[in-house]
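J.: Provided below for reference: sequence and predicted model.
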Amino acid sequence: MADDLNSVFKSGAEVEISSNDNGFRGAWYAGTIIKSKNTKTKQQLIQVEYKTLMSDESGTKPLRETLNVVQLRPLPPREKRDRDFKFSEEVDAYYNDGWWEGVITGVLPGNRYSVFFRATREQLEFSGSELRLHREWFYGNWVPPLEQEAEATISIELNICDNNKFIKGATVEVCSDEDGFYGAWFTAMILEHLSNGSFKIEYKSLRNDDDTAFLTEVVDTNHIRPCPPKEKIEHFRLFEEVDALYNDGWWVGVVSKVLSRQRYEVFFRGTNEEIVFKQGDLRRHLERINGKWLSSSVVCNSIRNSNSR
């Protein structure tokens, strides 16, 4: 794995960089690798230079930072032709010098689209040229792959995928944009489907301020999803993306060290923390893309099997 990373993240390579700074989380910025080094704790640190972020007020000196390798990824692939985006499709929008993950909420005339950003609850309008299909980088492969490679992808179908399936009493997961909770998914039960399309929910682990009952809240469709399918995982691998059960919610992180006795050190990009977890407090990270659950290992196994034929 280290050799693979060294070949991808070598000096001079163009990459995209995620930031942990307030106001920049959730975005990817273009940059170039200056150099890399291994620390005494076997962390791989990479010095990068941003292409669009500057360190001086005059805007002439590119910002340089030394980051953990898990905050980097190669440049995402580009489609070979222009594409039309669809309602509810997950995209990245170029905004404020970086690429921000959002959801198409409106297809407008003139190749323009309304995009909703979960991180800020903003809805902004973009041209098609300012958007790209949202992809995740897993084990050296992009999910979803380029359209001509789509047949190589294996997906886990949703058990619940439509709003009318979110019925009263159903168990779901809810994300929050509040400080200290952003990036986590919390288990909840639907109490009511409101007339405006939103849902009244009751959390199963979060309680109200006076600790007399479980917290209730009204959330919109952009902040609710079915519970991921349950899986039995024998072990997790280095640099695998996982969800960790922490502070009553599931937080996405990366396995930064495999310890003995099914214990793992997990790195969280949002807080720049590393915390040790037991096997039972982790689950494989799944992305819900276009109504399907997609997992890194499933896609990689598919690609490996097709290459071995």
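T.: The structure has been received and is ready for your questions. Numbering: from 1, shown residues only.
J.: make it CA atoms for all contacts and neighbour counts henceforth
T.: Noted.
J.: ok, now which ones touch L53?
T.: 62-63, 97 (CA atoms under 8 Å, 6 or more residues apart in numbering).
J.: nearest to F126, of these?
T.: The closest of the contacts of L53 to F126 turns out to be D97 (CA to CA; 14.1 Å).
J.: the closest one touches G31, doesn't it?
T.: No. Under the criterion of CA atoms under 8 Å, D97 is not in contact with G31, lying 11.4 Å apart.
J.: those two: which is more packed in?
T.: Higher neighbour count among D97 and G31: G31, with 24 against 13, using other CA atoms under 10 Å.
J.: skipping adjacent residues, who's closest to that one in space?
T.: In space, and not counting its chain neighbours, G31 is closest to Y50: 4.1 Å by CA to CA, 6 or more residues apart in numbering.
J.: roughly how far apart are that neighbour and K61?
T.: 10 Å (CA to CA, to the nearest Å).
J.: same check, this time on S18
T.: Distance, S18 to K61, by CA to CA: 20 Å.
J.: and those two? which has more neighbours close in?
T.: The residue with more neighbours, out of S18 and K61, is S18; 21 against 14, by other CA under 10 Å.
J.: state the distance from the residue lying closest to the more buried one once chain neighbours are set aside to Y95.
T.: Closest residue in space to S18, ignoring its immediate chain neighbours: W28 at 4.8 Å, by CA to CA, 6+ apart. For W28, the distance to Y95 (CA to CA) stands at 10 Å.
J.: quick one, which of those two is more surrounded?
T.: Comparing W28 with Y95 by neighbour count (other CA under 10 Å), the higher total belongs to W28, at 23 against 13.
J.: A further structure is provided below for comparison with the first:
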Amino acid sequence: MNERRKLLLHEKVEVRQLEEGLGGSWHPGIVIGVSESCRKVRYDELLCDTGKSKLIESIPVTGAIEGLYQRPFVKSNYRGRIRPRPPSPEHFDVKTSLSFGVCVDVLFKEAWWEGVIFDYNEGGDERCVFFPDEGDERKFKLTDIRATLEWDEFSGHWRERGVWTLVSLAKEHKKEGHIFQLVKRIWSRLKVHYGFMKMISEWTCGAYCLW
């Protein structure tokens, strides 16, 4: 048995949904089946079409999750589909404050949705969050927000995603004023541009040289 293999039987995981309306949302579940390059997951809350039982889905996994002994080449725009449950704040020392542009996860409808802090209200009990996958924004209680952590499928380590690259670039060109509108306007055009789809494709890509 490969001891480097990850996400094994009975492990609690989160799976990122790809369907329209659920883009960027990570849903909790448990691994109930393990096969080569695949994990069968039963979701905690998502139901099957009949609505009478929990949804079970087979999720393809990478060679890194399967326990490769050499780190594979990973494109800078890679975005994982399945991961362990992220560590709690008690077990991971988050250095990033929830300032404008920081990538966060928001607890909404029993799933964690990837978004970006979109205000300067750092002392408030609520924060405005923009969701690039779906293109909408709304306010959430601070207790339902956590800093986004990315999982390295090869090493198994976690790291903070930090500030959205598009926000960092916008700040370089516009120090004051309506930066919120600028970022949203650029993103609405960029996400459907052929060059973006070919070179970057995912808003979570952190490679400055590609942007």
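T.: Yep, it's here. Every value quoted in this text rests on a predicted model; they were computed, and no experiment measured them.
J.: returning to what we had before: the residue nearest to G31 of the first structure -> the second structure?
T.: For Y50 of the first structure, the aligned residue in the second structure is Y43 (criterion: TM-score structural alignment).
J.: how many residues are close by its match?
T.: Y43 of the second structure has 23 neighbouring residues, counting by other CA under 10 Å.
J.: related to what we said a few turns ago, trace the residue nearest to S18 of the first structure over to the second structure, please.
T.: Matched to the second structure by TM-score structural alignment, W28 of the first structure sits across from W26.
J.: who touches that match in this structure?
T.: Counting by CA under 8 Å, 6+ apart, W26 of the second structure touches 14-17, 111-114.
J.: repeat that for W112 of the second structure.
T.: Going by CA under 8 Å, 6+ apart, W112 of the second structure touches 25-27, 105-106.
J.: in strands only, show me those.
T.: Counting by DSSP state E, these place 25-27, 105-106 in strands.
J.: now, which of those sits nearest A207 of the second structure?
T.: Among those, D105 lies closest to A207 of the second structure (CA to CA), at 20.6 Å.
J.: V13 of the second structure and G29 touch, don't they?
T.: Yes. Counting by CA under 8 Å, V13 of the second structure touches G29, with 5.4 Å between them.
J.: which parts of the second structure are helices?
T.: In the second structure, the segments counted as helices under DSSP state H are 63-66, 165-173, 179-190, 194-199.
J.: stretch 159-168 of the second structure spans what distance, first to last residue?
T.: Start to finish, the residues bounding stretch 159-168 of the second structure are 18 Å apart (CA to CA).
J.: related to what we said a few turns ago, highest mean neighbour count out of the helices of the second structure?
T.: helix 63-66 (a mean of 20; mean count of other CA atoms under 10 Å).
J.: summarise which helices and strands it is packed against.
T.: For helix 63-66 of the second structure, there is no helix or strand it packs on, judged by 3 or more CA pairs under 8 Å, 6 or more residues apart in numbering; DSSP states H and E.
J.: check the offset of it from the chain's centre.
T.: In terms of CA atoms, centre = their mean, to the nearest Å, the centre of helix 63-66 of the second structure is found 19 Å from the chain centre.
J.: with stretch 27-37 of the second structure instead?
T.: On the basis of CA atoms, centre = their mean, stretch 27-37 of the second structure sits 18 Å off its chain's mean C-alpha point.
J.: in that stretch, which residues are buried?
T.: Of all the residues in stretch 27-37 of the second structure, those buried under the rule 16 or more other CA atoms under 10 Å are 27-32, 34.
J.: and which of these is nearest G206 of the second structure?
T.: Closest approach between the buried residues of stretch 27-37 of the second structure and G206 of the second structure, by CA to CA: H27, at 23.4 Å.
J.: residues in the second structure aligned with stretch 91-102 of the first structure?
T.: Aligned by TM-score structural alignment, stretch 91-102 of the first structure falls on residues 104-115 of the second structure.
J.: what is the end-to-end distance of that stretch?
T.: 5 Å.
J.: test my guess that L63 of the first structure contacts S55.
T.: Yes. Here L63 of the first structure reaches S55: they are 4.6 Å apart, a contact under CA under 8 Å.
J.: please say which of the two ends up with more neighbours.
T.: In this comparison of L63 of the first structure against S55, neighbours counted by other CA under 10 Å, the higher total goes to L63 at 16 against 12.
J.: and the more buried one, what does it touch?
T.: With contact set as CA under 8 Å, 6+ apart, L63 of the first structure has these partners: 49-50, 53-55.
J.: residue in the first structure matching S35 of the second structure?
T.: By TM-score structural alignment, S35 of the second structure lines up with K37 in the first structure.
J.: on that earlier part again, hey, what's in contact with both of D97 and G31 of the first structure?
T.: With contacts taken as CA under 8 Å, 6+ apart, D97 of the first structure and G31 have T52 as neighbours in common.
J.: does F9 of the first structure touch T32 like I think?
T.: No. Between F9 of the first structure and T32 there is no contact, the gap being 9.4 Å when judged by CA under 8 Å.
J.: follow-up on the earlier one: how far off centre is the match of stretch 91-102 of the first structure?
T.: Here stretch 104-115 of the second structure is found 9 Å from its chain centre; the criterion is CA atoms, centre = their mean.
J.: in it, what counts as buried?
T.: Neighbour-count burial for stretch 104-115 of the second structure, counted by 16+ other CA under 10 Å, picks out 104-107, 111-115.
J.: save these as a markdown table, and put in distance to G177 of the second structure too.
T.: What follows is these, written out as a markdown table (distance: CA to CA, whole Å):
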| residue | distance to G177 of the second structure |
| --- | --- |
| V104 | 23 |
| D105 | 26 |
| V106 | 27 |
| L107 | 30 |
| A111 | 34 |
| W112 | 31 |
| W113 | 28 |
| E114 | 26 |
| G115 | 22 |
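J.: quick one, strands of the second structure?
T.: For the second structure, the strands defined by DSSP E occupy 12-16, 25-35, 38-47, 54-60, 82-84, 103-108, 111-117, 126-131, 136-141, 145-147, 149-151, 158-160.
J.: for K184 of the second structure, which of those is the nearest?
T.: Among the strands of the second structure, strand 126-131 comes nearest to K184 of the second structure, with 8.9 Å by CA to CA.
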